[in-house]
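**Q** got a predicted structure here, sequence first:
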Amino acid sequence: MSVKPGQAQGEWVAPEAGEIELLEYGQRWIAERKLAPRTRQGYEFLFARQVAPYLGHLMLGGIRPATVRAWRKKLLDAGVPEPQAVKAYALLRAVLNTAVREDEIIRQNPCRIKGYDQYHTPERPTATIAQVYALANAVPARYSALVLVAALSGLRWGELVALRRRDLDLDAGTVRVARKLAALRSHLEFGPPKSAAGVRVVALPAAAVEALRAHLDEFTAADADALVFTGDKGALLRSGNFGRAVKWTRTVAALGLAGFHFHDLRHTGNTLAAASGASTRELMHRMGHASMRAALIYQHATNERDREIASAMDRRIAKQARRKGGQSR
């Protein structure tokens, strides 16, 4: 039996595997996949920058776990941040999963190395309610409601800046998330939310409703399709332009929130919801997630805080008991 390049003696590999380069297969995989425009651009970037230069010339059947380990080391040695290396690995694994399960070109996926799909993410900061209000008061009035609604609804930036008047029902105190605004390389583009779970109706606290009423009266055009949040001249909001307009870095630092990102307002809102007793399913709905993973993170954090509270109570009880014991002698 003849053995093809990259094939171990005695291992079965479909004949096509020795004839298809990863470069060709990966590019076709991205082109044919049903993806949101921004996701497609991200995949194209990752594949072109982190995968193709190192592995693109290899035949699918010639990629082994050892190949993947050497590739990851080269990425990290070249200064590629670990989160990006993890994303590149996840993309390669997805491409090769299709080669295994759907196209049956190779027998096993070499991307099966424990820990390569994970990286440590430092806990993002949250703001107190007082800090959220201070931030809303510190930015120009046009953006105050945007800050408050971001913190009290848990909506993503792209969902917030895509809201239209008709998405708000202030009498019912709800906002309907039906679309997002994505920043592509050359333009902004409206599209569906991140997933099917992203299409949702979220209940708003009264404080957010009140802020929206005032904002609509002063800064939003009257027609139903008018965007709720826009720039000074009614233009679509880009995160970079917004950051410069509100002097974000300087403003949050002055409030004791150095390093705080706009996305941390969503984190703050989700933490508030979890601390208010929201169930996992309820958190998933508010966040627009189909999986429990993210919701469980917030519940875990809340449970840890609950344990801290109980421990503090124990210390107070013990202190009181010692005090009473000393008085009885």
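**A** In hand now; what should we look at? These figures come from a predicted structure and were not determined experimentally. Numbers count the residues shown, from 1 in each chain.
**Q** okay, CA-based contacts and neighbour counts for the rest of this
**A** Fine.
**Q** give me the neighbour count for Glu24.
**A** Counted with other C-alpha atoms under 10 Å, residues neighbouring Glu24 total 13.
**Q** what's the closest non-adjacent residue to it?
**A** Of all residues beyond its chain neighbours, the one nearest Glu24 is Gly56 (7.8 Å), with distances taken as C-alpha to C-alpha, 6 or more residues apart in numbering.
**Q** element containing the residue lying closest to Arg124 once chain neighbours are set aside?
**A** Nearest residue to Arg124, sequence neighbours excluded (C-alpha to C-alpha, 6+ apart): Asp264, at 6.7 Å. Taking DSSP states H and E as the criterion, Asp264 maps to helix 263-275.
**Q** A further structure is provided below for comparison with the first:
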Amino acid sequence: MRIAQTMPAKKGMRGWGRVRLLPSKRYQAAYVGPDGLVHKAHATFTAKLDAEGWLAAERRRIEQGTWSPPGQRAVAALTFGHYAERWFTETTGRHKPRTRDLNRGYLDRVILPTFANLELEGLNVQMVRTWFASLDARPTRNANAYSLLRTILNQALDDELIQVNPCRIKRAAVKVRVVEPIALSAGEVRALSAAMSIERWRALVLVAGFSGLRWGELAALRRSDVVLTDSECSVTVARAVVRRTGEFVIGRPKSHAALRTVPLPSALREALEDHLELYALPGRNGLVFPSVGGTVAHENVVRPHLKKAAAKIGHQSFRFHDLRHTAATMFAQAGATLADHMTLMGHTSAAMSARYTHSTASRNRELVENMWSD
């Protein structure tokens, strides 16, 4: 048996064999065997040390005369289920807890029942098409599950475990609205607020309708986040509430773009001052919109009162999230540019990463002042 050759030395090379960092941040190990061919480990490694350990074991096989090409050895096929679990574990520090909860649900209830025991290398486009066509008519869930499957297989592609990503269904990850949102006018937002049977939620409706804050952002607002002066009326989003395993968790908003200060029409100042005096919890860290019991408010508590108030002004199917859509529509109608709009709403997009340079505080102030009038 010939002595193993040393692969040409270059960046990332060892004295014998090669360890390469892949785009997926995993390590690939390879070497030139006694047969003169390049042999790679059948899987990639999380740690460089593990890749080096594999190379050391291969060299011992050669020195002991027990070597055979790795591809000819009996190796258990890597299943999608095994790889998906490994991907899920590795994303612990990259994804927020709420995102991980959602991904876990999509894996367990939608993806793994079909793909768990299938060989990763054996997945093809037809398998993915058949699976997607078999899903129940739940557009948003299906789009999210498909997107997750595609993400996991993209990493497998980066790890060079598959030759091509079989997730190639056009527009499968596009979310289709089941219910069309309702956009109110400024006058309707004020009428909706006045129609709320519980007074403590009237200011909440006004802030939501003229700021576009998400429910979780509104529920997490503290007194220190509200500025009410002669020259400024605004709220700053510094945190958000999510519900996990039956408990409220207050943390950072869903994205960096969500960290923002949103100006409000100055005509809201008096209503907010009255609300803070009557209903907000004391102290700088006191919640602005707490529940009656003094804890984080749940949307389910407000929803029935909102629906009744909306029905009074002629909108039977109005939802709380429609207040965010209302603000977004009014921003656009007031003349907001795309950059203005993205900044005020806290949206994020890699394709428009430079949008913030085109939006200024004075511009936002002018926009929200114009929103108050019909």
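**A** Good, I have the coordinates. The shown structure was predicted, so the numbers you read here are calculated from the model rather than taken from an experiment.
**Q** overlay the chains and give the TM-score.
**A** Here the TM-score for the pair of chains, by TM-score structural alignment, normalised by the length of the first structure, is 0.79; 277 aligned residues with a C-alpha RMSD of 2.1 Å.
**Q** about what we covered before: need the counterpart of the residue nearest to Glu24 of the first structure in the second structure.
**A** Under the alignment by TM-score structural alignment, Gly56 of the first structure pairs with Ala116 in the second structure.
**Q** contact partners for its match?
**A** Counting by C-alpha atoms under 8 Å, 6 or more residues apart in numbering, Ala116 of the second structure makes contact with 79-82.
**Q** so Val175 of the first structure sits right up against Leu168, yeah?
**A** Yes: between Val175 of the first structure and Leu168 there is a contact at 4.7 Å, judged by C-alpha atoms under 8 Å.
**Q** who has more neighbours, the two?
**A** Shown here are Val175 of the first structure and Leu168; by other C-alpha under 10 Å, Val175 has more neighbours (23 against 20).
**Q** aligned partner of the more buried one in the second structure?
**A** Matched by TM-score structural alignment, Val175 of the first structure corresponds to Val235 in the second structure.
**Q** excluding sequence neighbours, find me the nearest residue to that match.
**A** Val226 (4.6 Å).
**Q** next, the distance between the ends of stretch 224-241 of the second structure.
**A** 16 Å (C-alpha to C-alpha, to the nearest Å).
**Q** so how far is stretch 300-307 of the first structure off the chain centroid?
**A** Its chain's average C-alpha position is 22 Å from that of stretch 300-307 of the first structure, according to C-alpha atoms, centre = their mean, to the nearest Å.
**Q** what span of the second structure is that stretch aligned with?
**A** Counting by TM-score structural alignment, stretch 300-307 of the first structure has no counterpart in the second structure.
**Q** so who does Arg281 of the first structure touch?
**A** Counting by C-alpha under 8 Å, 6+ apart, Arg281 of the first structure has contacts 292, 295.
**Q** returning to that earlier point: so the match of Val175 of the first structure, which of the three states?
**A** State at Val235 of the second structure, reduced to three classes by DSSP: H, G, I helix; E, B strand; the rest coil: strand.
**Q** surely it and Thr229 touch.
**A** No: judged on C-alpha under 8 Å, Val235 of the second structure makes no contact with Thr229 at a distance of 11.9 Å.
**Q** can you give me the helices for the stretch 101-250 of the second structure?
**A** 112-115, 125-134, 139-158, 186-195, 202-211, 215-219 (DSSP state H, counting those that start in this stretch).
**Q** isn't Arg284 of the second structure right up against Arg223?
**A** Yes: in terms of C-alpha under 8 Å, Arg284 of the second structure counts as a neighbour of Arg223; the distance is 5.1 Å.
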